[in-house]
Structures are given as C-alpha cells and as structure tokens.
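Novice: Pasting the sequence and the predicted model now:
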Amino acid sequence: MNAPFRILDWPTEPEDALGLALWNAVSLARAMDGVAVGEFQVAGVEIDSRDVIEGDLFFALKGEAMDGHRFVPMAFQKGAAAVVVDRPVDGPHILVKDTSRALELLAKAARERADATVIGVTGSVGKTGVKEAIFAALDRSSRGKAHRSVKSYNNHVGVPLSLSRMAARTRFGVFEMGMNHAGEITALTAQVRPHVAVITTIAPAHIENLGSEEAIADAKAEIFSGLQPGGTAVIPADSPHFARLRDAALAAGAKVVSFGSAPHADVRLLDAVAAPGGGSLVTADLGERRVCYTVAAPGEHWIANSLCVMAAVRAAGGDLGAAGLALAEMEGLKGRGARTELAIKGGGSALLIDESYNANPASMRATLAQLGATRAARRIAVLGAMKELGDFAPAFHAALAEPILAAKVDHLIMVGDEMRFLAEELGKSGPGALGKGTSFAHCGKASEALQALQALGVASGDVILVKGSNSVGLGAVVAALAKQEG
C-alpha cells in the first residue's frame, strides 16, 4: 500500500518556495521605487501596446516622438493586468517618476533575484543565431528553465526589457547585446552582469561610427567589463583581432576560452563535411574530449558558430549533448537564414532564403558563398545596401562583385543608393560580367526590386536569396513572395 505513495513523492527544491507569477504588485513597487495602485500579478512585460496579451505589465515609455501613455487604454483593452506610468490612470498601475528608469530598475531586480547562470552574447555577425542556439541547448538540458532575449532586443531598451521578463526560477539566462557606438555595450553588460561573455566575430559592421575594425573589437570587448568574478570570455581564435580580444578579457580578470580552426583554439575544429540533406557534420576537439555533431544550418559560418555555441555551453555548465541536438534541429530564423519552399504554378517549387534583416561585408560574403553551394536551376540574388559603412561604403559594395561571381549568380537585383558602386563595378565588363547569360538591375527601393523580380519570373528549381540591411525594407519582398507562391 505504501509503495505507490513513495513513487508519487516529488523531491522538493529551494525554488519551490518562489512564486509562480512573474511579478506581483508588491514586488514591482519595491523594485521600481514606485507606488502600487491595486493588487495584481503579471505574467509578462511589454513596451508595445500592439503586442500586449492578457496578464502583461505594460510600460508607458516616453520617446522623442511618442508617449506610451497614449496607449494605456489600448493596453488594458488587450488584457494588460497593470501598467507602469508617471501619472495616475484608471486601472491597476505602478506610479513612478520615470518609466524608462523604472524599467532599468526592474531589470536590475530581476537579475538579482534569479539564481541563474547568465550568458551575454555580442559580435559583428551571428550573435542572434548563436544566442538562439545557446538558449535551445540550455533550455533542453534544464527542462525549460532557460530564458533569453527574443528577436534582436539587444539595445538600451531591449536588454532591460529582456531582463525584466526573466522568471525567478530561471537557471540559465542568455542575452544579446548590440551597439553602433563605443560605450554602449559597457552600459548593457553592467545590467546583464554575465558569467560567460561571448564574442562571435569581429567584422566591419558599424564602421562608419567607429572608424576601424580595431575600434570595433574594442567596443565589442566592453562586454568583459561586466563579467562576474571568475567569469569566462569566449572569443574567436581565427579572428585577426584575437590577441586584442584576449588581452582585454585577461585585463578584466576573465578565463579565456577560444574557438575556431586555429591550432591554439580551445574548442578546435578537426573536420567538417557536408551532411545529407544540407548542413554539416562537425568534429571538434575540446581538449579533454572530442565531440561529433550535426549542424542543420548550412554554410561555413555556421560551422564556426557551432564551435562558439559548444564553448559557451560548456563554460556555462550546460550539457554538450543537448547542444549537439539543438544545433541539429535549429532552423534558420526569420530574416536570418529562414528557408521557405515556394510552390510554383504548374508544379515544382523554388527555394527562398530570407536574410533580409541585416547585412555587412562579412555576412554578405558568407551568405553568397552559401548560395553558391546550394543546388539550383537558377540562382537569383536580391541584395540591399549595407548601411553604416560611411566612407568605406564604395569599396565594400564594389567588392561584392567577387563573391557574386564565385557564387555563379544568374540574376542579380541590387537595391539602394549605395549599391550603385557594385553596379558600376559589374558594368565595367557589361551585363555579362557575372558570367554567360547573367543579368543585373539596380533599383532605388524594395518595391521596385519586387517588380523586377516579378518581371523576371520565379520558376521551379530557382533559389532566391534576399539580403540587405533592415532599413532597406527587403522583408517586404520576402513577405510578398511568400504570399504570392503558387
């Protein structure tokens, strides 16, 4: 009679004493030095009234052109349990002096209350994908007790918002940090206070504001200033700025773990071969052991990303087997490599590669190489301008001619004023500069690019790459293609 009851017993843990709600009125008022009006609990935190769902806490932030207090009624209509405001309103709320400062204070309280291992991720290329892969690995091994910043919430608003959403029961937190000026990551890492700080790579993104790759490396290395005592810095061994990053990490008191194919890498690539159905089979040396795993995402850059993920997961005390499974299952993200089969009228399909969220010289080259390695009846590239390159823009855009040629692109559509430098480079040898039977066109905006693509026609067996800086608006081209399939 007693055996069944022993089987049903569940071991208790200290975290069982923690509340299930994300926040309640008392804890919110205490954290933000505000006054709670009403009794309530919240399950989420939101700053955009359009995204509010039932049970959320809505922050009425004030910007240069918009005051979030205008949207308090909408937030309540959509089910907000309470709002954070700097003036009294009808309905449950926390009254504070400054809503932006209140969000930072709530982020600080969330970071302090969670007994979690925290990983911070930055880099010129690949930080969102690496962040997602690290999260997937840690979430699997912790049985759902991992938390991360969603989308690209990596700036002065996105980071505190992401922290404020971290539950008290979280075991692992993964946060992305971005920048386009020196000093920005210093402020973000002070909030995140990571135990593991990851730099994916250094490339000439935002070089307009920083002036050189060395300055970019220094700005990314600011992440080490927030490392907790005894923390680990994960850095790219193959980068020409490796020594610079290593010295910055050591100066911050970090343990340094490097990844890559260089002989001195701590997580070192031994072999990588194409996997059936796409992706790669990777063998890596971790010093005390070797691991073999599959990377579902195609491209050589994802082989390097996977080594970074393995290094970060090991440094955080995670499970490497779970990391391998996460990498094997992880699909491309919207705007960052998502692949969609488009049904074609009359039969067959075309492949759409969505890289519309961001672009810089390094990621353009990597993605074009990936396009060149993809089997296709025709390779079509819709490439948008790369922003924030300043005086370097002409040379970097013109230099894309070489990887386009190497990828054997059949049809090229260029979008944005900066792309005129590439058009001029390709025009030096006439329309056939990309090879026999190729064509290229230069458009001023995304809508014109879509028209050019429609005029060209999408046929069965085509592979269409859409990539550019987010401000170019090529996401609309992706959406239109997906909507018009068939």
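Specialist: That came in fine, so what should we check first?

Novice: Please count neighbours and contacts with C-alpha atoms only from this point.
Specialist: OK.

Novice: neighbours around residue 70, how many?
Specialist: Residues lying near residue 70 (other C-alpha atoms under 10 Å) number 13.

Novice: could you check the distance from it over to residue 60?
Specialist: 8 Å (C-alpha to C-alpha, to the nearest Å).

Novice: repeat for residue 253
Specialist: 39 Å.

Novice: With residue 31 instead?
Specialist: 17 Å.

Novice: Which one of those two is surrounded by more residues?
Specialist: Neighbour comparison, residue 31 and residue 60: the larger count goes to residue 60, with 26 against 19 (by other C-alpha under 10 Å).

Novice: Enumerate every residue touching the nearest residue to that one once chain neighbours are set aside.
Specialist: Nearest residue to residue 60, sequence neighbours excluded (C-alpha to C-alpha, 6 or more residues apart in numbering): residue 68, at 4.1 Å. Residues in contact with residue 68, defined by C-alpha atoms under 8 Å, 6 or more residues apart in numbering, are 59, 60, 61, 62.

Novice: Surely the third one touches residue 46?
Specialist: Spelled out, that is residue 61. No. Contact criterion C-alpha atoms under 8 Å: residue 61 and residue 46 do not qualify, at 10.3 Å.

Novice: From the contact counts, what lies against the helix or strand containing residue 479?
Specialist: According to DSSP states H and E, residue 479 maps onto helix 475-484. Helix 475-484 sits against strand 338-343, helix 446-456, with contacts defined as 3 or more C-alpha pairs under 8 Å, 6 or more residues apart in numbering; DSSP states H and E.

Novice: who's in contact with the following helix or strand past the first one?
Specialist: Which is strand 338-343. Per DSSP H and E, the first helix or strand lying C-terminal to strand 338-343 is strand 349-355. Here strand 349-355 makes contact (C-alpha under 8 Å, 6+ apart) with 334-344, 458-468, 478.

Novice: out of those, which are buried?
Specialist: 334-337, 339-340, 342-344, 458-468, 478 (16 or more other C-alpha atoms under 10 Å).

Novice: ends of stretch 19-26, how far apart?
Specialist: 12 Å.

Novice: whoops, stretch 349-368 was the one
Specialist: OK, stretch 349-368 end separation, C-alpha to C-alpha: 21 Å.

Novice: repeat for stretch 232-246
Specialist: 11 Å.

Novice: okay, now residue 328: neighbour count?
Specialist: 18.

Novice: and the host helix or strand of it, how far from the chain's centre?
Specialist: Here residue 328, judged by DSSP H and E, is contained in helix 320-329. The chain centre lies 18 Å from the centre of helix 320-329; the measure is C-alpha atoms, centre = their mean, to the nearest Å.

Novice: residues making contact with it?
Specialist: Applying C-alpha under 8 Å, 6+ apart, the set of residues contacting helix 320-329 is 133-134, 136-138, 140-141, 293-297, 306, 309-310, 313-314.

Novice: what do you get for stretch 265-273?
Specialist: 237, 257-262, 280-287, 303, 307-308, 310-311.

Novice: The structure to be compared is supplied as follows:
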Amino acid sequence: MMVLWRSEDAARATGGRATRPFAATGVSIDTRTLRAGELFVALKDLRDGHDFVAAALAKGAAAALVSRIPEGVAEDAPLLIVPDVLRALEDLGRAARARTKARVVGITGSVGKTSTKEMLRAVLGGQGRVHAAEASYNNHWGVPLTLARMPEETEFAVIEIGMNHPGEIAPLARMADLDVAMITTVAPAHLEAFDSVEGIAREKASILDGLRAGGVAVLNADIDTAPILRAKAEALGLRAVMFGAVEGAEWRILSVSLSDGATVVRAMRRGEPILFKVLSPGRHFAANALGALAVAEALGCDPAIAACDIGRWSPPAGRGTRERIVMDTLEDTGFDLFDDAFNANPASMAAALDVLIAAEPENGIGRLATGRRIAVLGDMLELGPQEAALHAAIARHPGLEKVALIHCVGPRMRALWQALPRAQRGEWVETAGELAARARSLIDAGDIVLVKGSKGSKVSLVVDGLRKLGQAGAPKNEGTE
C-alpha cells in the first residue's frame, strides 16, 4: 500500500516529536478496525485512547499519535508525541488538504448529508480519484480524520459536516478549505440547541465561511429558509447555484416519477432539459441527486456523464436499505424490510414514509392474503419544546392512509399513537426491546415494513428481530435517506 504519512511529514504538520521513523499507510482511531500499517490516534472520548495504544501497536500499527507515553508502552515504541492529540489530528487534516490539488466539496443539511455524499462519490468517481469518509464522520473529530486520511493524489474530496450546537460548522468548513459547499435542506432538528428553524438555517449557512475565494454555494431553493442561505452567499460575494422545484432555480425539477424501485427525474439545467434516474424510490432523492449534479458541474465535471453515473448510487446500510426477508425457502415467501433505524427528524421521517407509501406489497401469499404496508416508528430526538406536536403531526402526512398499521416506540411517539385513527394504531411500547421480542406477530408474508427512528430510540433492535425471522436475501438498491 502507498504511504500516507511519513514520520517527518507528520511531525512537521503537528509540531510533534517522533520517537523513531515510521511510514503509515492510513489513520485509525479504533483498534477494532485498525489495519496493520496505520497510524493510531489516541483520542479522548468516552474512553482515553492512550489506554489502547499497546493493543494498537501489537496489532501492527505503524505508530501512535499520543500526548504522553502510555503505561505499559516502551519509550522507544513508534510514537508521535504532541501536546494535544485532537489538535494534532486537526493539524494533520489541514496539512493533508494543503498538500493536495483536490477540489473539495463540503455538504451539510438537516437531512440527506450522508446519502448525498455517497451520490457524489459515485458521480465524481467516474471522472477522477475520489476521497470521502466511509461513515458519517461529520463532527469535530470526524472531519479532521477524513481530511487526514486523504491521499495526496486525490482529485475530488467530499466532506460531510454536521452539527449539534451553534458554532460547530464554520471551523470545520474552514479546516476543509472548500471549493464548493452544498446545503441539502434545513428542517426541524436539534431544536433543543436552537431557538428556531431560522437559527438552524443560519448555522447551516456558516458552511459558506469555509469557501475559498471564487467558491460556489449550491443551495436548496425549495425551503422556507432559502432567503437566509442566499443572503449569506451574497454577503460573502459568492456565486449561489439554486436547485429545487421552484421557478427560477438554475437546476429545476419539472417532474418526479416514483415507482417501487426507482425515481425518474425530468429537470432543467439553466434552460436545457436533462433526464436521470436514481435506483431508489423517494422524492427527496430527486432533489438531493439534482443538487449533487449541480455540485459536480461546479467542480468542473461533465454534467452528461454525471447524470448517467448518479444511477450507480445505493443507500448506506441502516439508512433505508430495502431487503427481502425469506420466511419460507421452499415457497420463497417472506416480507420486505426498509431498515432506516439510524436517524430521524420530521423531514427524514416524511421522506421514509413517502417511500413506504410508494412501495407495493405482495398479495395472496400470507395468512391474511393481502400484503400490508407497516411502519415501526421510534422517537425523534433533540426536537425541543415542540417535540410532542412534531410527533403528532406525522398523522397528517399525505397518503398515510395507505399504511395499514403504525407501531410506535418510545415516550415521544405516544403523541403520534394517540393522533392516529384507531384502525391504524398498532402497538405502542415504551422501549424497542418490547416490540423486538414480538417481531413475529408484527408481520405476515407479503408485507412491507419500514423501521425508522433516531438512533437513541434503539429501533434497530426491531430490525434485528425481524431479520431473525428468516434468511435475508440480497439487498435491493433502494433507500429512504
């Protein structure tokens, strides 16, 4: 493998001292996934990474980035000693960005950051060497880690930038030194930390502070807070490219055709018609994909090739992947499962329900003879004082009458359970484990089941319970986020 960091370069970037020469082929913060030859970064989080340095070296780490020599580690072990490990990781990230000629895009938004990042990985991969995080590494350590892992020969980099509190996005965007910034959407999320959706919009707009001179802002034109985003771009003297369905958007959606397995989009690119398909159902995918195509053009890519390559994208695991759970191998009968148990807020919940509503159950194969659409919905967290109203509002989602049963998990979801028509009410439980234990009673052959909730609601336990009912077939290339 190619060397990513030599000891002298890493020491120069961080101002640290290398106890002996090393050559690292990667950067890791977790001994469980560390591969031989990588630089282990001893971050302090829930645990102190210094406690795992010995294990990392025993596993073959090229060296460890530390602020002290850990107990049980020899003084002549391969170490890069710095005053502060997180600050040193940030310095590595900045140095990696500075030494590459890559064009870098930063993505933020209340919904769709990870899926849009993966769309761009597919699109840009057809036109150059792409670097992007493998997971949702979008916080104060995830962004510098992603940058520090960037090979020098990278041509395009896609950096996901998230936030939980005011003031988090701008420093990360400046660290990434962006050529293009994209804001997927602004929606009620993290309202515990913000006074209003307008406050969230201003924080999202701060990603534009990280754009280089001449950088491009790719912004959602359809949201109510679009004027806040555009005003920020204008104040910084940046070119703003608007995408969406509203009249006047440079990249404008004309129609979206949603089927059980795909989304077909007719759009206009500054007056020129374009047609593209995403192999996953969901109206939100149309907007995210159109925004991704606008980003690709802003990065200098061929838009026609990009429109073809957007179809290579498939959703990350746990974010709406559709899979077949086979219950009877002889008869090849079972049910379909949408696993969207990673994250939830009102916008992503609406998008997931749209996909469930568009999906077609299979009739004539189960005990009930009629396949059903079923939702298992867990609490949406961090919504602040409006949380009860926002949960209850799901009952008014357009087309929700097509969902036969809605099971609700968690104290916040009781507001939805009470707002539902009696015929649609499934079970309400305090914890996901209660429902997971009765997974078999929830479904029948031919059903389509959506499981959606914030990670803290632990509705992934219900996903696990449903998967244990059969042998999962190959995932279908479909998703909800």
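Specialist: Ah, there it is. From a predicted model like this one, the values you see are computed outputs, not experimental measurements.

Novice: How close are the two chains, by TM-score?
Specialist: After superposition, the two chains reach a TM-score of 0.91 (TM-score structural alignment, normalised by the length of structure 2), with 455 aligned residues with a C-alpha RMSD of 1.7 Å.

Novice: what about the helix holding residue 328 of structure 1, how far off from structure 2?
Specialist: Superposing on structure 2 and averaging over aligned pairs (mean C-alpha distance after the TM-score superposition for structure 1), helix 320-329 of structure 1 comes out at 2.7 Å.

Novice: Now for the aligned partner of residue 312 of structure 2 in structure 1, how many residues are close by?
Specialist: Under the alignment (TM-score structural alignment), residue 312 of structure 2 maps onto residue 329 of structure 1. Neighbourhood size, residue 329 of structure 1 [other C-alpha under 10 Å]: 15.

Novice: which parts of stretch 52-64 of structure 2 are buried?
Specialist: 52, 53, 54, 56, 57, 59, 61, 62, 63, 64.

Novice: that's a helix at the second one, yeah?
Specialist: To tie it back to what came earlier, the one meant is residue 53 of structure 2. Yes. Assignment of residue 53 of structure 2 by DSSP: H, G, I helix; E, B strand; the rest coil places it within a helix.

Novice: mind listing what the aligned residue in structure 1 for it touches?
Specialist: In structure 1, the residue paired with residue 53 of structure 2 according to TM-score structural alignment is residue 72. The contact partners of residue 72 of structure 1, taken as C-alpha under 8 Å, 6+ apart, are 49, 58, 60, 83.

Novice: mapped onto structure 2, which of those hold?
Specialist: Retained in structure 2 (both residues aligned by TM-score structural alignment, their matches' C-alpha atoms under 8 Å) from these: 58, 60, 83.

Novice: Go ahead and confirm the second one touches residue 83.
Specialist: If I follow you right, that is residue 60 of structure 1. Yes. The criterion here is C-alpha under 8 Å, and residue 60 of structure 1 meets it with residue 83 at 7.1 Å.

Novice: can you map out the strands along the stretch 351-486 of structure 1?
Specialist: Applying DSSP state E, counting those that start in this stretch to the stretch 351-486 of structure 1 gives strands spanning 378-384, 411-415, 439-443, 462-467.

Novice: Out of the ones you listed, which gets nearest to residue 163 of structure 1?
Specialist: Taking C-alpha to C-alpha, strand 462-467 is the member of the strands of the stretch 351-486 of structure 1 nearest to residue 163 of structure 1, at 30.2 Å.

Novice: Tell me the residues of structure 2 aligned with the closest one.
Specialist: Counting by TM-score structural alignment, strand 462-467 of structure 1 corresponds to 447-452 in structure 2.

Novice: quick revisit: need the kept ones among the contacts of residue 72 of structure 1 in TSV with distance to residue 146 of structure 1 and secondary structure, can you?
Specialist: Formatted as TSV, these follow (distance: C-alpha to C-alpha, whole Å; DSSP: H, G, I helix; E, B strand; the rest coil):
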residue	distance to residue 146 of structure 1	secondary structure
58	23	strand
60	27	coil
83	26	strand
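
Novice: can you tell me which of those residues lies nearest to residue 396 of structure 1?
Specialist: Looking across those and measuring by C-alpha to C-alpha, the closest to residue 396 of structure 1 is residue 60, at 41.0 Å.

Novice: those strands in the stretch 151-300 of structure 1, which residues are they?
Specialist: Using DSSP E, counting those that start in this stretch, strands in the stretch 151-300 of structure 1 cover 172-176, 196-199, 232-236, 255-260, 267-274, 280-285, 290-295.

Novice: May I see the buried residues of stretch 32-48 of structure 2?
Specialist: Using 16+ other C-alpha under 10 Å as the test for burial, stretch 32-48 of structure 2 gives 34, 35, 36, 37, 38, 39, 40, 41, 42, 43.

Novice: Between the two ends of that stretch, what distance do you get?
Specialist: 15 Å.

Novice: How about residues contacting that stretch?
Specialist: 23-31, 49-50, 52-53, 56, 59-66, 85-86, 89.

Novice: does the residue mapped onto residue 54 of structure 1 from structure 2 sit in a helix, a strand or a coil?
Specialist: Matched to structure 2 by TM-score structural alignment, residue 54 of structure 1 sits across from residue 36. What three-state DSSP gives for residue 36 of structure 2 is coil.

Novice: quick one: residue 36 of structure 2 and residue 23 of structure 2, what's the gap?
Specialist: 11 Å.

Novice: any shared contact partners between these two?
Specialist: With C-alpha under 8 Å, 6+ apart, residue 36 of structure 2 and residue 23 have common neighbours residue 62.

Novice: ok, of the buried residues of stretch 32-48 of structure 2, which one's closest to residue 131 of structure 2?
Specialist: Closest to residue 131 of structure 2, out of all of the buried residues of stretch 32-48 of structure 2 and judged by C-alpha to C-alpha, is residue 38, at 17.2 Å.

Novice: Excluding residues flanking it in the chain, which one is nearest that closest one?
Specialist: residue 26 is the one closest to residue 38 of structure 2 (C-alpha to C-alpha, 6+ apart), at 4.4 Å.

Novice: okay, now that neighbour: neighbour count?
Specialist: 23.

Novice: cool, and residue 213 of structure 2?
Specialist: Using other C-alpha under 10 Å, residue 213 of structure 2 is surrounded by 11 other residues.

Novice: now do residue 264 of structure 1
Specialist: Neighbours of residue 264 of structure 1 (other C-alpha under 10 Å): 12.

Novice: ok, now the one 3 residues further on?
Specialist: If you count neighbours by other C-alpha under 10 Å, residue 267 of structure 1 ends up with 28.

Novice: And it? What does it align with in structure 2?
Specialist: In structure 2, residue 267 of structure 1 lands on residue 251 (TM-score structural alignment).

Novice: Quickly note the distance from its match to residue 286 of structure 2.
Specialist: For residue 251 of structure 2 relative to residue 286 of structure 2 (C-alpha to C-alpha), the value is 11 Å.
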